[in-house]
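Q: just need the structure, nothing else, for what follows:
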Amino acid sequence: LNLPEHHPARDMQDTFFIEKSDKSNADKLLRTHTSSVQIRYMENNKPPIRTISPGRVFRNEDISARSHCIFHQVEGLYIDTGVSFADLKQTLIYFTKEMFGKSKIRLRPSYFPFTEPSAEMDIYWGLNSETDYRITKGTGWLEIMGCGMVDPNVLKNTNIDPAKYSGYAFGMGIERIAMLLYQIPDIRMLFENDVRFLEQFKSVI
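A: The predicted model follows:
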């Protein structure tokens, strides 16, 4: 993932560190992204590669109405010949239109060690309810995912020729998507195991 042992980018991941185990081969680390799934697939498969990797992730973050230390993430990866940022943008526009019925997005430059260039994508949700104001902090815009072109070093590290292949990746939190779709004002409600709240989503499963 283009993260050398002493790279400063390791400090930005909000990793939960746990005590070292006395058992051999038992040291574990709670993942902050599902990117580890993508890397294993890249190591064992040849392009073209198209994957979707859902999973639970853990981050040492303050718990608030908008963020939690445990959440579910979905990451997408596409590697082939001739893949460009334009392909990534078109995919994201299509996704937001199909998922939300909206296609007004904005891409802001960002930094992720495993993509270059990198961006964060916001969707314009509007301000139609009190929940909208709370979730978007009164702007109508909400960040829903990070994305970018796969860094050539990541391709090299998985024995994929960056001179021949390129690709894009994106990742989003499922809970934030659910908050928008179902007008859930506080992400903590999804983790409280309140049956009265959870019963509303029987038809979704």
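Q: only C-alpha atoms for contact and neighbour calcs from this point on.
A: OK.
Q: now for the strand or helix carrying P117, which elements pack on it?
A: Element membership for P117, per DSSP states H and E: strand 115-124. The helices and strands touching strand 115-124, judged by 3 or more Cα pairs under 8 Å, 6 or more residues apart in numbering; DSSP states H and E, are strand 105-112, strand 141-150.
Q: quick one: which of those is nearest H68?
A: strand 141-150 (14.5 Å; Cα to Cα).
Q: what's in contact with that closest one?
A: 84-85, 88, 114-126, 135-136, 166-173, 176-177 (Cα atoms under 8 Å, 6 or more residues apart in numbering).
Q: mind checking which of the residues you listed are buried?
A: Using 16 or more other Cα atoms under 10 Å as the burial test, these include 85, 88, 114-125, 135-136, 166-173, 176-177 as buried.
Q: could I get the buried residue list for stretch 65-80?
A: 66-68, 70-80.
Q: how many residues are close by K164?
A: 9 (other Cα atoms under 10 Å).
Q: could you find the closest non-adjacent residue to it?
A: T81 (6.2 Å; Cα to Cα, 6 or more residues apart in numbering).
Q: for that neighbour, list the residues it contacts.
A: 48, 164-167.
Q: give the residue farthest from the middle of this protein.
A: What lies farthest from the middle of the chain is D22; by Cα atoms, centre = their mean that is 33.0 Å.
Q: ok, that residue to N128 distance?
A: Taking Cα to Cα, to the nearest Å as the measure, D22 falls 54 Å from N128.
Q: R188 - nearest residue in space that isn't next to it in sequence?
A: A65 (6.3 Å).
Q: isn't the one you found up against I187?
A: Yes. Assessed by Cα atoms under 8 Å, A65 is found in contact with I187 at 5.3 Å.
Q: circling back: R10 is nearest to which of the helices and strands packed on strand 115-124?
A: Across those, closest to R10 is strand 105-112 (Cα to Cα), at 10.4 Å.
Q: chain center to that closest one, what's the gap?
A: How far strand 105-112 lies from its chain's middle: 13 Å, per Cα atoms, centre = their mean, to the nearest Å.
Q: cool, and stretch 49-57?
A: 9 Å.
Q: and the contacts of the helix ranked longest in the chain?
A: What stands out as the longest helix in the chain, according to DSSP state H, is helix 85-100. Contacts with helix 85-100, where a contact means Cα under 8 Å, 6+ apart, come from 102-105, 123, 148-149, 168, 181.
Q: compare with the first, here's sequence two:
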Amino acid sequence: MSAPNKSYDPVEVEALKPEEVERMRDAALAAIAAAADLDALHEAKVAHTGDRSPLALANREIGALPPHAKADAGKRVGQARGAVNQALARRREELEAERDARVLVEEAVDVTLPYDRRPRGARHPLTTLTELIQDTFTAMGYQVAEGPEVEAEWLNFDALNLGPDHPARSMQDTFWVAGPDGSEESGVVLRTHTSPVQARTMLHSEPPIYVVCPGRTFRTDELDATHTPVFGQVEGLAVDEGISFADLKGTLEHFAAAMFGDDLERRWRPSYFPFTEPSAELDLQCFVCRGESVGNPDRPCRTCSSEGWIELGGCGVVNPRVLTACGIDPERYSGFAFGLGLERILMNRSGVEDMRDMVEGDVRFTLPFGMEI
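A: Sure, this is the predicted structure:
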């Protein structure tokens, strides 16, 4: 049996001849260069790179060639198509730049003209208040830290010295995230405070630590004039050598003066929190009745329930057990922590008498605060 005669080529395809491929390439390049706008360029693209374009049809003819001739023809057609695609990309950039420059001139808007929309927009006051509080603490050398709102049970409770039997872990206070089987034993909660951010910070940072942690928190409270199930908190944490309760008191006194001025009375009273020892509550004089409703049935005050004071938040010296759980030596370091309610701060700063006004979405509530940034 004789071997195949590879030198004999019985197939000659006109569209694959070098001069024909060059002609198709040059025609495509000329059409692309002549495109005056993006619409014309799109037409040139379809005509010279589409499925029915000359180069695409020539590429299909390669299959008719004998094996030893396919590589040379494929390289020749591939180079031509590549040159066409590169020319398309360059021309598109040029035309888009021309269009953008033309739009800037033809569609210019004078932003100094009076606006014609009613009503004018406004930021929510809790947003601007959060930023103001952050600025106040960063001016004192604190950093801003954030964390997830759906939190691990260990970080929300155990790391903060809230044992398994603590009442704050019951369903009356905490929103538990159901597990895959629908059970409540998922180990995941909607965070009840922003303290887990403090735990995360201590676990991943070395003292000295000075952070402030703003964010939303969730508890199963009834919505009324002074409570809401979804509320904002800003918590602070300082861990360093030699930190004492005096440092905590000085920090919060400075913050209260910056937020409310010196004319609103403040009081400290002892309290209990598992994650701080000793612990205290900071109260502000009721901004509505100024204490005149206390013992006065003729002038009841629904904002403070005629007690004369509104709780601002809790605080205290960080419990050594919390430092140990987060990997910090309590023999060397001490610290303080505090948690303040954003809504309570807004109520006292701006005279908002009912917390429900903050969450109902009525623009008549936000508009008076304007676009303060």
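Q: superpose the two chains and report the TM-score.
A: TM-score of the superposed chains, computed with TM-score structural alignment, normalised by the length of structure 1, equals 0.89; 202 aligned residues with a Cα RMSD of 2.4 Å.
Q: against structure 2, where does the strand holding P117 of structure 1 fall?
A: Alignment note (TM-score structural alignment): strand 115-124 of structure 1 is matched to residues 276-285 of structure 2.
Q: that stretch vs structure 1, average distance?
A: In the superposition against structure 1, stretch 276-285 of structure 2 averages 0.9 Å from its aligned positions (mean Cα distance after the TM-score superposition for structure 1).
Q: my guess is F231 of structure 2 meets T217, correct?
A: Yes. Using Cα under 8 Å, F231 of structure 2 is in contact with T217, at 5.5 Å.
Q: any idea what F218 of structure 2 aligns with in structure 1?
A: Checking TM-score structural alignment: F218 of structure 2 goes with F58.
Q: show the contacting residues for that match.
A: 15-16, 30-33, 69-71.
Q: what does K46 of structure 1 give?
A: I160.
Q: so it: helix, strand or coil?
A: Using DSSP: H, G, I helix; E, B strand; the rest coil, the structure places K46 of structure 1 in coil.
Q: how far away is K20 of structure 1 from K28 of structure 1?
A: 8 Å.
Q: swap in V204 of structure 1?
A: In terms of Cα to Cα, V204 of structure 1 sits 34 Å off from K28 of structure 1.
Q: ditto for E120 of structure 1
A: With Cα to Cα as the criterion, E120 of structure 1 and K28 of structure 1 are 29 Å apart.
Q: the helix or strand just after the strand holding P117 of structure 1: which residues count as buried?
A: Once the chain leaves strand 115-124 of structure 1, the next helix or strand it forms, by DSSP H and E, is helix 130-136. Under the neighbour-count criterion of 16+ other Cα under 10 Å, helix 130-136 of structure 1 has 131-136 buried.
Q: what does stretch 170-189 of structure 2 give?
A: Those would be 174-177, 188-189, for stretch 170-189 of structure 2 by 16+ other Cα under 10 Å.
Q: check stretch 242-258 of structure 2 too.
A: For stretch 242-258 of structure 2, the neighbour count (16+ other Cα under 10 Å) marks 243-245, 248-249, 254-256 as buried.
Q: where does that stretch end up in structure 1?
A: So stretch 242-258 of structure 2 sits over residues 82-98 in structure 1, by TM-score structural alignment.
Q: same thing with stretch 137-145 of structure 2?
A: On structure 1, no counterpart of stretch 137-145 of structure 2 exists by TM-score structural alignment.
Q: same deal with stretch 82-91 of structure 2?
A: Going by TM-score structural alignment: stretch 82-91 of structure 2 matches no residues.
Q: quick one: distance of that stretch to the chain centre.
A: Distance, centroid of stretch 82-91 of structure 2 to centroid of chain: 40 Å (Cα atoms, centre = their mean).
Q: give me the residues contacting the host helix or strand of V74 of structure 1.
A: Assessed by DSSP H and E, V74 of structure 1 sits inside strand 70-80. Contacts to strand 70-80 of structure 1, defined as Cα under 8 Å, 6+ apart, come from residues 33-35, 38, 47-59, 165-175.
Q: chain neighbours aside, what residue packs nearest to M189 of structure 1?
A: F197 (7.8 Å).
Q: and that neighbour, what pairs with it in structure 2?
A: Match for F197 of structure 1 (TM-score structural alignment): F365.
Q: check which helix or strand its match maps to.
A: helix 363-366.
Q: how big's the offset between that helix and structure 1?
A: Helix 363-366 of structure 2, aligned to structure 1 and superposed, deviates on average by 1.6 Å (mean Cα distance after the TM-score superposition for structure 1).
Q: Provide the aligned range in structure 2 for stretch 174-185 of structure 1.
A: Counting by TM-score structural alignment, stretch 174-185 of structure 1 corresponds to 342-353 in structure 2.
Q: which of the contacts of helix 85-100 of structure 1 count as buried?
A: By 16+ other Cα under 10 Å, those give 103, 105, 123, 148-149, 168 as buried.
Q: where in structure 1 does stretch 30-37 of structure 2 align, residue-wise?
A: Under TM-score structural alignment, there's no match for stretch 30-37 of structure 2.
Q: now the helices for the stretch 1-150 of structure 2?
A: Ranges of helices in the stretch 1-150 of structure 2, per DSSP state H, counting those that start in this stretch, are 18-34, 38-49, 54-60, 67-106, 125-138.
Q: tabulate those helices (TSV), appending distance to I328 of structure 2 and mean neighbour count.
A: Output for those, formatted as TSV (distance: least, Cα to Cα, whole Å; neighbours: other Cα atoms under 10 Å):
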stretch	distance to I328 of structure 2	mean neighbour count
helix 18-34	68	17
helix 38-49	64	17
helix 54-60	69	19
helix 67-106	57	14
helix 125-138	23	17
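Q: okay, the ones you listed in TSV with distance to G163 of structure 2 next?
A: Formatted as TSV, these follow (distance: least, Cα to Cα, whole Å):
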stretch	distance to G163 of structure 2
helix 18-34	74
helix 38-49	68
helix 54-60	73
helix 67-106	63
helix 125-138	31
